[in-house]
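Participant: Sharing a sequence plus its predicted fold:
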Amino acid sequence: MGKILGAAIVSHHPGLMQCEEFRVLQGAGSDSDLISGYACLRERIKAAKPDAILIFDSHWFTTGYHLVDGGEKFEGSYISDEMPWYLHGVPYSYLGCPDLAVQVEAVSRERKGYVRNIRHPELGKQYATINLVKHLHLELSKTPVLTVSSCQNCEWPQFLQSGEDIGEAIRRSDLNVVLLASGALSHKFNGIDWRPNHPRIFHESNVSRPENIESDKAAIELMRQGRHDEILARWDDDYRRKPWEAFGAHYLQMLGAMGGATCRAKGEPLSAYENARGTGNIHVWFDVSETASQGNSGAAGQLAAA
């Protein structure tokens, strides 16, 4: 029987893929704390000794289905269609997790869900996955990676349901897995002519709006307490309206896999809360106990009906 060993919200912002010299210069002499946070996350993952890493990718937008990329191996040179002037020529070569992808689709179909396995060698990758593969040294460790999409024509309880199906598939497998929700919290960009409020480019005061900082920090505190139910209770009135990156798909799917509103896994920040072109970013690690990672069948449906 497989299980979830741990989970994390992880920032992937593209500035972290630049060379260190460029980042230091852009930060007026102060680098992003998210870089050292990756080192802390690597230690958590190393200690957990997972058989596979599952990444909820907030940049892989799909329509009609939540998809898992069930390829056996991913290899190529990454270029960002969003920022090709500096994100280009990034080589990658890492293992997939095809057996788990097959299991995820089977479980989702059984539960009348909408998660499907896709295998297309030409399918492009997103830096929300590639950045984590690089910074967490998943190529070197040869840890298999399964990437999950964010289906854009979903309501938020349907992201929880997607996560529930994935969590059940993990439990039915023989794999121990770490979940990574790759994305920001509030995701309102500063304008193209924006000028920093603070000389340290990554400083939290450069997040787009004061109310977004307040909201993000309130969510981080609830994560510290393990009160994911309170975050969900505020979703429509707060976090959906800010909104979070990919409307929170990465967090909601991760949470669904860990039990949804019943999950009490407490979050440990592994970095400072930071700005990235106006968006709110942080790494938060969740130690998932056996009880916290148990499935909560029907929780998403109950929330949707509430």
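Facilitator: Sure thing, it's come through. Numbers count the residues shown, from 1 in each chain.

Participant: For the rest of this, base every contact and every neighbour count on C-alpha atoms.
Facilitator: OK.

Participant: Do you have the strands of this protein handy? List them.
Facilitator: Ranges of strands within the chain are 3-10, 52-62, 66-69, 73-78, 90-95, 115-118, 145-151, 176-182, 267-269, 274-276, 279-281, 284-287, based on DSSP state E.

Participant: quick one, helices of the stretch 101-250 of the chain?
Facilitator: If DSSP state H, counting those that start in this stretch is used as the criterion, the helices of the stretch 101-250 of the chain fall at 127-135, 138-141, 156-172, 210-225, 228-233, 249-257.

Participant: so can I have TSV of those showing mean neighbour count?
Facilitator: Below are the helices of the stretch 101-250 of the chain laid out as TSV (neighbours: other Cα atoms under 10 Å):
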stretch	mean neighbour count
helix 127-135	21
helix 138-141	14
helix 156-172	26
helix 210-225	17
helix 228-233	17
helix 249-257	29
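
Participant: Please render the ones you listed as a markdown table that adds distance to Glu82 to the earlier fields.
Facilitator: Formatted as a markdown table, the helices of the stretch 101-250 of the chain follow (distance: least, Cα to Cα, whole Å):
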| stretch | distance to Glu82 |
| --- | --- |
| helix 127-135 | 10 |
| helix 138-141 | 24 |
| helix 156-172 | 25 |
| helix 210-225 | 24 |
| helix 228-233 | 31 |
| helix 249-257 | 20 |
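
Participant: Compare those helices and give me the one nearest Phe56.
Facilitator: When these are compared by Cα to Cα, helix 249-257 sits nearest Phe56, at 5.0 Å.

Participant: what about versus this one:
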Amino acid sequence: MGQIVGSAIVSHHPGLMQCEEFRRLQGAGEDSDLIAGYARLRERIAAAKPDVVMIFDSHWFTTGYHLVDGGARYSGTYISDEMPWYLHGVPFTYRGHPRLARALETASRARQGYVRVIDHPDLGRHYATVNLVKHLRLELDDTPVVTVSSCQNCRWEQFLQSGEDIGEGIRASGLRVVLLASGALSHKFNGIDWKPNHPRIFHESNVSSPENIESDKGAIALMAEGRHDLILERWDAEYRRKPWEAFGAHYLQMLGAMGGADCRAKGESLSAYENARGTGNIHIWFSA
């Protein structure tokens, strides 16, 4: 039987793809701790020995279906249409895992779900996937990667349901899988003319509002206790209103695969909580 052997919320923000010299300029002489956090996360992934890494991509917006990339291999040169002045010319080449992708669709169809496979050579990449492939060195390790979309016409419960379908597909596949929820927590950008509150741009006081900082830290504390049920209880009243990146699709799908409200996996912070253009970012690992 297949199993989930680890999972994580992982920041992918594009500033992390800039050179270290520039990151240190923004960090008042210090690098972002999210960079060191990638090294810590690489250690956890290596110890878990996955056959496949699955990325819930909070930038791949789809309509009508939760799509799963079913290609055998991806290669090209990435340029961001959001920030092409510095996130460009990124070469990538990594393996997919068509058998796992098909297993997810089969499980979802059996449950009357909406997870479907897409395999098209011209389908574009998104930096929520590419940045993790690069920073976690998945292409160097030749680790297969399967990406899952964020379907934008869904209620939050339906993200949980798609995650449940995905969990069933993983169990049917016979594979060891690590899940990565690629995205931020609160996701309100600072204005274009914003002035930093702290000279270290990454510093948490530069997140968009004190209320978002308080809410993010509250969620992080609940994750540390494994109380995902309490996060779900507060979703409509709090986390949906902030809101989280992709309205939390990346976290909710990951959590659905892990058992939803019954999941008690405790989160270990692998980085500091940091700002990125006003959004709240952190790496959090959940052991199987």
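Facilitator: Ah, there it is. Here the structure is a predicted model, which is why all the values come from computation and not from measurement.

Participant: where does the TM-score land?
Facilitator: The TM-score (TM-score structural alignment, normalised by the length of structure 2) is 0.99; 288 aligned residues with a Cα RMSD of 0.4 Å.

Participant: just to revisit the earlier point, how about the helices of the stretch 101-250 of structure 1, which one is nearest Phe61 of structure 1?
Facilitator: It is, among these and with distance given as Cα to Cα, helix 249-257, at 10.0 Å.

Participant: and that closest one, how far from the chain's centre?
Facilitator: With Cα atoms, centre = their mean, to the nearest Å as the basis, helix 249-257 of structure 1 stands 8 Å off its chain's centre.

Participant: same question, stretch 105-113 of structure 1
Facilitator: Distance, centroid of stretch 105-113 of structure 1 to centroid of chain: 22 Å (Cα atoms, centre = their mean).

Participant: Contacts for it next, please.
Facilitator: For stretch 105-113 of structure 1, contacts defined as Cα atoms under 8 Å, 6 or more residues apart in numbering pick out Tyr114, Val115, Arg116, Asn117, Gln161, Ser162, Asp165, Ile166, Glu168, Ala169.

Participant: Okay, the third one and Thr63 of structure 1: tell me how far apart.
Facilitator: I take that to be Arg116 of structure 1. 12 Å (Cα to Cα, to the nearest Å).

Participant: quick one: which of those two has more around it?
Facilitator: Arg116 (21 against 12; other Cα atoms under 10 Å).

Participant: give the contact list for that one.
Facilitator: Contact partners of Arg116 of structure 1, counting by Cα under 8 Å, 6+ apart, are Tyr65, His66, Leu67, Val68, Val104, Glu105, Ser108.

Participant: Also Arg99 of structure 2?
Facilitator: Contacts here follow Cα under 8 Å, 6+ apart; on that basis Arg99 of structure 2 touches Gly70, Ser173.

Participant: Can you say which of the helices of the stretch 101-250 of structure 1 is nearest to Gly6 of structure 1?
Facilitator: Closest to Gly6 of structure 1 of the helices of the stretch 101-250 of structure 1 is helix 249-257 (Cα to Cα; 10.4 Å).

Participant: The closest one against structure 2, how far on average?
Facilitator: With mean Cα distance after the TM-score superposition for structure 1, helix 249-257 of structure 1 departs from structure 2 by a mean of 0.1 Å once superposed.

Participant: Just give the number of residues close to Pro196 of structure 2.
Facilitator: 16.

Participant: go on, Glu43 of structure 2?
Facilitator: Look at Glu43 of structure 2: counted by other Cα under 10 Å, it has 12 neighbours.

Participant: Could you measure from it over to Leu230 of structure 2?
Facilitator: Glu43 of structure 2 sits 29 Å away from Leu230 of structure 2, going by Cα to Cα.

Participant: Thr147 of structure 1: which of the helices of the stretch 101-250 of structure 1 is closest?
Facilitator: Minimum separation from Thr147 of structure 1 across those (Cα to Cα) falls at helix 127-135, 7.2 Å.

Participant: Which residues does the closest one contact?
Facilitator: Applying Cα under 8 Å, 6+ apart, the external contacts of helix 127-135 of structure 1 come out as 12-14, 16-17, 38, 55, 57-59, 80, 92, 94, 139, 147, 182-183.

Participant: tell me the average deviation of it from structure 2 after fitting.
Facilitator: With mean Cα distance after the TM-score superposition for structure 1, helix 127-135 of structure 1 averages 0.4 Å from its match.

Participant: Where does that helix end up in structure 2?
Facilitator: Here helix 127-135 of structure 1 aligns to structure 2 at residues 127-135, judged by TM-score structural alignment.

Participant: Can you give the distance of the matching stretch from its chain's centre?
Facilitator: Relative to its chain's centre, stretch 127-135 of structure 2 lies at 10 Å (Cα atoms, centre = their mean).

Participant: likewise stretch 261-275 of structure 1?
Facilitator: How far stretch 261-275 of structure 1 lies from its chain's middle: 12 Å, per Cα atoms, centre = their mean.

Participant: And that stretch, end to end?
Facilitator: Stretch 261-275 of structure 1 has an end-to-end distance of 28 Å (Cα to Cα).

Participant: Check which residues of it are buried.
Facilitator: Residues 261-275 are the ones in stretch 261-275 of structure 1 that count as buried (16 or more other Cα atoms under 10 Å).

Participant: what's the matching range in structure 2 for it?
Facilitator: On structure 2, the counterpart of stretch 261-275 of structure 1 by TM-score structural alignment is residues 261-275.
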